[in-house]
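Trainee: Curious how this folds, go ahead:
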Amino acid sequence: MAVVSFVGALKDKYCPEEVPPDTLKSRIKESAIYMAPGVGCPLERRRSVVLDACNVSSVGEGLEGLCPLVEELHLSSNQLSDWSNITAILHSLPRLVFLDLARNPLSANQIAEPMTLCTHLQTLVLNHTHTTWSALDTILTVATNLKELHIAHNGYSTVSLSPTVCHHSLRRLQIQCNSISQWSELHKLSPAFPLLHTLIACDNPLSSVTHSDVSVFPELTVLGLNNTLLSDWTSLEHLAQLSKLSELNVLRVPVAEAVNDDKKRRFPIIARIPCLSKLNKSVISDTEREEAERWLLREYEDQPHPPALYAHYLAKHGMVARLADVDLSPRKFVQLEFHFKKDRKKITKSVKMNQTVSELRQWVAEVLLGDASAKVRLLYVDCMGWEGRQVLSLSGRKLHSYREMRDGDQVHVQLLP
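Mentor: You can find the predicted model right below:
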């Protein structure tokens, strides 16, 4: 596929008829026929342009004033490698607020020439570009109103922003799917983005969270740590130092996955981070919060080193009685009485509860009647009178689903012709 310019790709998609470059802009203003197929909007009035995977490698001639109202530009999976092209695009699209440059080979190039101030850009996507930290320094210096930055899949193992960077507009940073293993590296983002609201750091090999000063991330409200390697509850306890944290996502992390019960998997986190209002996208109710606090009191009642909030919860709830350990799982075997109407005999046998009605019929025919080909009808009689009499007719139904079969219940066997 031949490489093309941004202007060329723009004309090919949105102005399919061949038009001389020197008359393109005037012709667009004169006629409404130069529209992208199915789009129905002249280029001069377009607010969104999508040129993903068009093999764009340069800007080309004549971009200035060509589509002055464009606010959203998608250029992912192209061949843009020179930052001067990006600078030219930003300069020529004065209303651009969203720019997606994902999967462009920008890794080997620095920003050689000064970039002009770019106050209109609000969202920048640089995933899979391996953009250097020095290039990000420059971008953040000129994109003074940038609110959202995506830098996932860039192979970062450290955060190397210049200490002079202090960006007061950025609210959301997505740095997931990199190689950051130390919480201290994420700490470096706090002075650079003092008003950061959302930090998505999922799918990084982060193994622990060290004690965090309350001045770190003073405005951080949403934190995403799914698919990290957090392996101890103390790390999650340290997140309580983030004073405004209200929403935390920690799905598929080792410390929580070790707990089999879904409900109890939430309790240790909720109890350790009392400021949370949402955990893993689910709202934390007042009832769930109280249950979590009481769970922590029971869990650490006899432990020499309970979590920091143990004393606070003890003062709030007092001593909490331990819950009785009741096994509510279905019984594996039950002693049933099998009654045979024909010869009026009764046999008591131990029966597996995880088998189906069909399997029980076959067992009765083979073992109790000695005739595997015999066809039988089974009538279950609940000795407590709760279920009454019922024909076991659903072949695929498990026996333990019949409320609860108990020792002494009866099964009346009838031979069918």
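Trainee: When you work out contacts or count neighbours from here on, use the C-alpha atoms and nothing else.
Mentor: Fine.
Trainee: Give the buried residues for stretch 3-14.
Mentor: Buried residues in stretch 3-14, counting neighbours by 16 or more other Cα atoms under 10 Å, are found at Val4, Ser5, Phe6, Val7, Gly8, Ala9, Leu10, Lys11, Lys13, Tyr14.
Trainee: Would you reformat those residues as CSV and include distance to His74 and secondary structure?
Mentor: Below are these laid out as CSV (distance: Cα to Cα, whole Å; DSSP: H, G, I helix; E, B strand; the rest coil):
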residue, distance to His74, secondary structure
Val4, 16, strand
Ser5, 14, strand
Phe6, 11, helix
Val7, 14, helix
Gly8, 15, helix
Ala9, 12, helix
Leu10, 11, helix
Lys11, 15, helix
Lys13, 13, helix
Tyr14, 14, helix
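Trainee: now those in CSV, with distance to Ala88?
Mentor: Converted to CSV, these look like this (distance: Cα to Cα, whole Å):
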residue, distance to Ala88
Val4, 16
Ser5, 12
Phe6, 11
Val7, 12
Gly8, 15
Ala9, 16
Leu10, 15
Lys11, 17
Lys13, 20
Tyr14, 20
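Trainee: which of those lies closest to Ala315?
Mentor: Ala315 has its nearest neighbour among those in Phe6, at 66.2 Å by Cα to Cα.
Trainee: List the contacts of the closest residue to the closest one other than its chain neighbours.
Mentor: Spatial nearest neighbour of Phe6, excluding adjacent residues (Cα to Cα, 6 or more residues apart in numbering): Val59 at 4.6 Å. Listed by Cα atoms under 8 Å, 6 or more residues apart in numbering, the contact set of Val59 reads Ser5, Phe6, Val7, Asn85, Ala88, Ile89.
Trainee: gap between the second one and Gly65?
Mentor: In this structure, Phe6 lies at 14 Å from Gly65, with Cα to Cα, to the nearest Å as the measure.
Trainee: Report how many residues lie close to Glu301.
Mentor: The number of residues packed near Glu301 is 17, by other Cα atoms under 10 Å.
Trainee: run this one through as well so I can compare:
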Amino acid sequence: MWDCWSSCGEEAGGGSRSFTEALREKYSSDNYPYCCPAVSAPWPVPDSPHREWLIVPPILGLSGCGVAWAGQQVGIKEFCNHVTELDISHNILNDWHEVSSIVRHIPQLDFLNLSGNPFGQSPITSVNFPQMLRRLVLNNTDADWTTVRTLLHSLPRLEELFLCFNNYKEVPLHPTLAYSSSSASSSSTSSSSSSSNPTHSQSTLDSFHSWQSSVPSGSQSGGTQSLDTKHSKHTDGAGLEFQCTAALEHAGAQSVNISDPNTSSPVHSDLLQNEHLVSDVSVQDPNTAICSFVNIKLLHITYNHLAAWDEICHLGLLFPCLERLVLANNPLQGISGYKEKLAKTFPRLQYLNLQNTALGEWSDIERLTALPALTDLRLLGIPLLKAHSATERRKLSIARLPCVRSLNGSWIFPEEREDAERFFLRHYMDTDPALLPPRYFELLAHYGQLQQLADIDLRPQEHAEVSVRCDDKVSSCFVRLNQTVTELRRELRTVCTLPSGALRLFHVVREDNMIWHPEEMRVGTRQLHSFGIRDGDEILVQRKGK
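Mentor: Sure, this is the predicted structure:
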């Protein structure tokens, strides 16, 4: 059997190999002579005259091994049956069928990393992935949204999805939905009912809103369900497939009854909110399906090209049960839309990462207060905060976000929140009332009118005006307190006309017409501030030997 696998690798050439070849080369028992069975599991080669053994751990890593295809299926099934995590990133896999041939024989697979494989626009019709898969990493694969949807439909338990470095500029809800950017050209050929009625899209979305408000927030479903008022069907998958088959009349859309065909109970999901979230959406086909994948709890979509907030709202519609969303390093320009609609788009979002985005207005941050479950927020590296000091950034942000309990990874304690809110009130105290943020009036009602704090400078004094007494001669001069005694002697030799080595210096404290016992300044390397010299003190200079 191993001979058959080796011949496949030789025919491919160019350093590429099958998954089974890479598995044998890396996890051969020859490479692990002292392997502990409690850590990794040995598996004999079936039907092999040599009875080779592989030490295959449950967390299997074959990153950068030149894997291009699956290889013999029986080998994968025998050796990887116990594997729970598989990393085959940065290989040369470009066919989804080959990936499916690998992972379908790993029934306990919980984590799959496919990052860095050149899938590009590789066609995908159907895949056979293990049903236990909960975490999928597709970073830097250029997988388009059609591919992502197909994968999600085959993964009913998927909870964490990573889509970084995929050059996404938009998040299409459905291929047959027309967006405002392309609606101008398509509106001329659309039906007369939609073109003559400007409230057509709004009425359709309002009907979804009226349904959503009647659905309990806690109900959800774990599969893909095609919801239709006439033709309900159930298929295995990872989302809720909503089919709107109610006839769209000239005056608008009729209400749509959406429920779970198995239980006849309403299914929770957040669909299109209104025209403020999805601009000029027109449903061209009454049987159009809008997919919503309710099992996804975590989405990493960093280092893409998402600049419009409408596209971020589409993520909320596709994944209505998101709890953690990482949008760092996207050129996001602002956060728009009404707070009520924002709350319905992300009803369960607890963690939001907006680091290194292009947010430039405090109003963008204030709109985040509409998210009902948000408690953890990351805002480092946005242009809005660059004009403020580190202390001001944190305090001004905390004061605007009353429900956030953790900011930039640091817990917000009640004492810090109160201090930040009081700082916020004083910061805007002298601002034009027409320009005051709404949060100012909320805090003003809570704390009342505050007074400005006294400006106390606790920095160490750098200079002091002292009297220099040498014999009967007294002169006033400024001395630097960060210099040493030796440096002061050099400065005073011009005043006393004596060499610096012949001078003895004494620090005399004068306070309330009283003279304290003089302290001789003996150590030449000691700095003056350590003597506690203040304005009005006296430096007594004597010649050595007196």
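Trainee: coming back round to it: give the aligned equivalent of the residue nearest to Phe6 of the first structure in the second structure.
Mentor: Counting by TM-score structural alignment, Val59 of the first structure lines up with Ala70 in the second structure.
Trainee: Neighbours of the closest residue to Thr375 of the second structure other than its chain neighbours, how many?
Mentor: Nearest non-adjacent residue to Thr375 of the second structure, counting by Cα to Cα, 6+ apart: Val404, 4.1 Å away. Applying other Cα under 10 Å, we find 21 residues neighbouring Val404 of the second structure.
Trainee: what do you get for Ile200 of the first structure?
Mentor: 20.
Trainee: any idea how far it is from Leu206 of the first structure?
Mentor: 13 Å.
Trainee: and what of Ile273 of the first structure?
Mentor: 19 Å.
Trainee: do the same with Gly224 of the first structure
Mentor: 12 Å.
Trainee: same deal with Thr129 of the first structure?
Mentor: Counting by Cα to Cα - Thr129 of the first structure and Leu206 of the first structure are separated by 22 Å.
Trainee: neighbour count winner among those two?
Mentor: The neighbour comparison of Thr129 of the first structure against Leu206 (other Cα under 10 Å) goes to Thr129, with 24 against 21.
Trainee: just checking, the more buried one is part of a strand?
Mentor: No - in this structure, Thr129 of the first structure is coil, not part of a strand, as judged by DSSP: H, G, I helix; E, B strand; the rest coil.
Trainee: Could you pull up the contacting residues of the corresponding residue of the second structure for it?
Mentor: Using TM-score structural alignment, the equivalent of Thr129 of the first structure in the second structure is Thr141. Contact partners of Thr141 of the second structure, counting by Cα under 8 Å, 6+ apart, are Leu114, Ser115, Gly116, Asn117, Pro118, Phe119, Gly120, Phe165, Asn166.
Trainee: mind checking the SS state of the fifth one?
Mentor: What three-state DSSP gives for Pro118 of the second structure is coil.
Trainee: For it, what is the corresponding residue in the first structure?
Mentor: With TM-score structural alignment as the criterion, Pro118 of the second structure matches Pro105.
Trainee: Could you give the number of residues near that match?
Mentor: Pro105 of the first structure has 19 neighbours, counted by other Cα under 10 Å.
Trainee: for Ser195 of the second structure, same thing?
Mentor: Neighbour number of Ser195 of the second structure under other Cα under 10 Å is 15.
Trainee: any residues in contact with both of Gly224 and Leu206 of the first structure?
Mentor: Counting by Cα under 8 Å, 6+ apart, Gly224 of the first structure and Leu206 have no common neighbour.
Trainee: how much space between Ala374 of the first structure and Arg344 of the first structure?
Mentor: 18 Å.
Trainee: which of these two has more neighbours?
Mentor: For Ala374 of the first structure versus Arg344, the count of surrounding residues by other Cα under 10 Å is larger for Ala374: 15 against 7.
Trainee: who's in contact with that one?
Mentor: Ala365, Leu415, Leu416.
Trainee: In ChimeraX, how would I select the buried members of these?
Mentor: If you want just the buried ones from those in ChimeraX, going by 16+ other Cα under 10 Å, the selection is:
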select :365
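Trainee: I'd like the contacts of Ala374 of the first structure laid out as TSV, including distance to Lys316 of the first structure.
Mentor: Output for these, formatted as TSV (distance: Cα to Cα, whole Å):
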residue	distance to Lys316 of the first structure
Ala365	63
Leu415	66
Leu416	67
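Trainee: What residue, apart from its backbone neighbours, is nearest Arg95 of the first structure spatially?
Mentor: Arg95 of the first structure's closest residue in space is Glu71 (Cα to Cα, 6+ apart), at 5.4 Å.
Trainee: and that neighbour, how far is that from Ser48 of the first structure?
Mentor: Distance, Glu71 of the first structure to Ser48 of the first structure, by Cα to Cα: 6 Å.
Trainee: Between these two, tell me which one has more neighbours.
Mentor: Just comparing Glu71 of the first structure and Ser48: by other Cα under 10 Å the higher neighbour count belongs to Glu71, 19 against 15.
Trainee: What is the aligned counterpart of the more buried one in the second structure?
Mentor: In the second structure, Glu71 of the first structure lands on Thr84 (TM-score structural alignment).
Trainee: Tell me how many other residues crowd the aligned residue in the first structure for Arg104 of the second structure.
Mentor: Arg104 of the second structure maps onto His91 of the first structure when the alignment is built from TM-score structural alignment. Neighbour count for His91 of the first structure, taken as other Cα under 10 Å: 17.
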